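# Need coordinates for the below:
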Amino acid sequence: MAETGRWSPDHLAITGDMVNLATGIEIRMVADWLRQAGDAQHLSVVPGNHDAYVPGAHDKAIHAWYPYVRGDDDPDAWEKDHKLFPYIRRRGPIAIIGCSTSIATPPFSAMGYFGSRQARETAQLLAQAGSEGLFRVVMIHHPPIRGAAPAYKRMVGLRRFRAAISVGGAELVLHGHTHLNSRYTLPSKGREVPVIGIASASQGPGGEKPATSVNLFEIEGGPGNWTLDWERRRLDDEADAFQTVHKERLRV
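Below you'll find the predicted structure:
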């Protein structure tokens, strides 16, 4: 069934690769688009490898998009030496923890890196949010799953990320990078945390990879009694509407 009406999500989460070559004009155009798409209270971004395609691009992108990548506890204005990631944003009963795997890489490489400092601080933020009774959503660009991406596109630091989820706890992990609609899990505190990927927003119908898709999540309940309803919509073959291709209540 095609979905032709406008959607009104409470929050929009974007998991990176906002640009292609990370040129100055691309970064500025994305900044303009973000301002049109929504205010920073209702839109969160983490960078991808294309957002750091060349040396220096990452800092330029973060500076331009700062309202959408800063956490509740970060400075009001961009400070280059400030360790931004991971960040935490509290929105009602939800905690959004944004991580970065974005680094400049050699040609024909698209790897990401998740280091020990970020892993340690991610675990701390997750544990803190859990103690506050919040539903924890982790955003990261590269899939934190072994084998989910080819070796030249993999994430270095998989074990560190897995340990952060295992120790800190989480209810949902969102990633991008592969341009595929995917679903995995990671273990944490005796249960499995859903890890959900998404197709590229720039992919039209008829290509090798899935057409533009969106994941919609509805979160209800409270600590120990959360419900997470997941719906995936994909651009149809005529590229004029979205259709629901999957609906499920996930166990969290």
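# going forward, measure contacts between C-alpha atoms and count neighbours the same way
Will do.
# buried stuff in stretch 38-50?
Residues of stretch 38-50 classed as buried under the neighbour-count rule (16 or more other CA atoms under 10 Å) are 40, 43-50.
# how long is that stretch end to end?
By CA to CA, to the nearest Å, the extent of stretch 38-50 from end to end equals 22 Å.
# got the contact list for the host helix or strand of Glu218?
Secondary structure assigned from DSSP states H and E places Glu218 in strand 213-220. If you take CA atoms under 8 Å, 6 or more residues apart in numbering as the criterion, strand 213-220 is touched by 9, 181, 198-201, 226-235.
# one more to put side by side:
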Amino acid sequence: MMFRLAHISDIHLGPMPRVSPAELFSKRITGYVNWQRNRRKHLFGNTLEQVLAGVRDARPDHVAITGDLVNLATRAEIEAARLWLETHFDPANTTLVPGNHDAYVPGALERSTSAWQPWMLSDPGARENAMFPAFRRRGPVALIGLSTANATLPFMATGTFGNTQAKAAGKLLDQAASDGLFRVVMIHHPPVRNAARWHKRMKGIGRFAKMLKRHGAELVLHGHTHLDTISYLPGNDGRVPVLGIASASQGHGSHKPAAGFNLFEIDGEPGNWSLVHKRMRLAENGTGLGEIEVGLVETVDVNS
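Below you'll find the predicted structure:
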């Protein structure tokens, strides 16, 4: 039966809560200034509510969220994000991976992942010890969540995909393939060269590419750039589509595209999967979302 998967990213929940002087005595000061000067001008109003309404109307079987729920990862923001998740998303039908803003300063990632565990944890018995990579099976789909989130220096927003996680993810990809599942890899930073500027790049892009080439996947979802993008990377039996999406809170009037979500219709069987992609975006008048792209995403023939 057809499986419908929605994808949102870079929520950047606002408005910014009160930040104490002690919390600003860190990298957070640069992020706070950026919010006041730039982000709050465009991440505002009821944009996010309209995106959530559009997702609900699409009636997906599952929702994938690829990170950056918060801005400065203060304790108040992390708790607000937990309440937001509880309000809008059933952990059984939603999978979340963290972004760099969720790990903004040392210690923040541990607090974020602890607060948001129900939406991140693997299925019982699927994984032991480390939280990432995470593995969840939903119908014909395997969701494999990766983490590139780490605290960085001021003015940096890089992420890291290390060897330990790559090896563990490769085993999960192989197991999912042997089980005849459609494999969706979730990651915050784009695993594509030149997709992000040097100070926002993912360290380990080559490692990710080798993993994908060796073990394969049917779809990769990411966030971070706040752009509607589609790229392809070689898999072990064909090219793999890699899709990003605009920030779910982005209003009109910025150089970045307005908020939206990806919607995928997954059908078929191993060796003959069908993946239809619809990209939804906030209407110019700011009311509701409309479909701006629709097409068949090829996942089988690397030479096509």
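# List the TM-score for the superposed pair.
Once superposed, chain against chain, the TM-score is 0.94 (TM-score structural alignment, normalised by the length of structure 1); 246 aligned residues with a CA RMSD of 1.7 Å.
# just to revisit the earlier point, buried subset of the contacts of strand 213-220 of structure 1 as a ChimeraX selection?
Listed next is the ChimeraX selection for buried residues among the contacts of strand 213-220 of structure 1, using 16+ other CA under 10 Å:
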select :181,198,199,200,201,226,227,228,230,231,232,233,234,235
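# what does Leu212 of structure 2 align to in structure 1?
In structure 1, the residue equivalent to Leu212 of structure 2 is Ile165, according to TM-score structural alignment.
# what's the strand or helix carrying Ala64 of structure 2 packed up against?
Under DSSP H and E, the secondary-structure element containing Ala64 of structure 2 is strand 62-65. Judged by 3 or more CA pairs under 8 Å, 6 or more residues apart in numbering; DSSP states H and E, the packing partners of strand 62-65 of structure 2 are strand 3-8, strand 94-96.
# same thing but at 10 Å, please
When contacts are defined as 3 or more CA pairs under 10 Å, 6 or more residues apart in numbering; DSSP states H and E, strand 62-65 of structure 2 packs onto strand 3-8, strand 94-96, strand 141-145, strand 182-186, strand 260-269.
# Cys99 of structure 1 -> structure 2?
Residue correspondence to structure 2 (TM-score structural alignment): Cys99 of structure 1 is matched to Leu146.
# cool, and Pro9 of structure 1?
When structure 2 is aligned by TM-score structural alignment, the residue opposite Pro9 of structure 1 is Pro60.
# State the three-state secondary structure for that match.
Under DSSP: H, G, I helix; E, B strand; the rest coil, the three-state class of Pro60 of structure 2 is coil.
# got it, and Thr225 of structure 2?
Thr225 of structure 2 falls in the coil class when you classify it by three-state DSSP.
# That one touches Ala246, doesn't it?
Yes: because the distance of 7.4 Å satisfies CA atoms under 10 Å, Thr225 of structure 2 is recorded as touching Ala246.
# compared with structure 1, how much does the strand holding Ala64 of structure 2 deviate?
Its matched residues in structure 1 lie on average 0.4 Å from strand 62-65 of structure 2 after superposition (mean CA distance after the TM-score superposition for structure 1).
# ok, back up a step: columns distance to Arg201 of structure 2 on top of the helices and strands packed on strand 62-65 of structure 2, output as CSV?
CSV is the format used below for those (distance: least, CA to CA, whole Å):
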stretch, distance to Arg201 of structure 2
strand 3-8, 20
strand 94-96, 20
strand 141-145, 19
strand 182-186, 16
strand 260-269, 22
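# before we move on, back to that, let me have the buried residues of stretch 38-50 of structure 1 in a markdown table, extended by distance to Val69 of structure 1.
Below are the buried residues of stretch 38-50 of structure 1 laid out as a markdown table (distance: CA to CA, whole Å):
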| residue | distance to Val69 of structure 1 |
| --- | --- |
| Ala40 | 8 |
| Leu43 | 9 |
| Ser44 | 6 |
| Val45 | 5 |
| Val46 | 6 |
| Pro47 | 9 |
| Gly48 | 12 |
| Asn49 | 15 |
| His50 | 16 |
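# Which parts of the stretch 101-250 of structure 1 are strands?
112-113, 135-139, 155-156, 172-174, 183-188, 191-196, 213-220, 227-235, 242-250 (DSSP state E, counting those that start in this stretch).
# what's the closest of the ones you listed to His63 of structure 1?
When the strands of the stretch 101-250 of structure 1 are ranked by distance to His63 of structure 1, counting by CA to CA, first place goes to strand 135-139 at 19.2 Å.
# who's sitting farthest from the centroid in structure 1?
Relative to the mean C-alpha coordinate of structure 1, counting by CA atoms, centre = their mean, the farthest residue is Glu238 (27.8 Å).
# what sits against the aligned partner of that residue in structure 2?
For Glu238 of structure 1, the aligned position in structure 2 is Asn285, judged by TM-score structural alignment. If you count contacts by CA atoms under 10 Å, 6 or more residues apart in numbering, Asn285 of structure 2 has them with His252.
# Quick check: His141 of structure 1 vs Ala239 of structure 1, distance?
With distances defined as CA to CA, the gap from His141 of structure 1 to Ala239 of structure 1 amounts to 26 Å.
# Can you pick out the residue with more neighbours from the two?
In this view His141 of structure 1 and Ala239 are compared by other CA atoms under 10 Å, and His141 has more residues nearby, 27 against 13.
# Could I get the contacting residues of the aligned partner of that one in structure 2?
Using TM-score structural alignment, the equivalent of His141 of structure 1 in structure 2 is His188. For His188 of structure 2, the contact set (CA under 10 Å, 6+ apart) comprises 9-10, 65-68, 96-100, 145-149, 159, 202, 221-225, 244.
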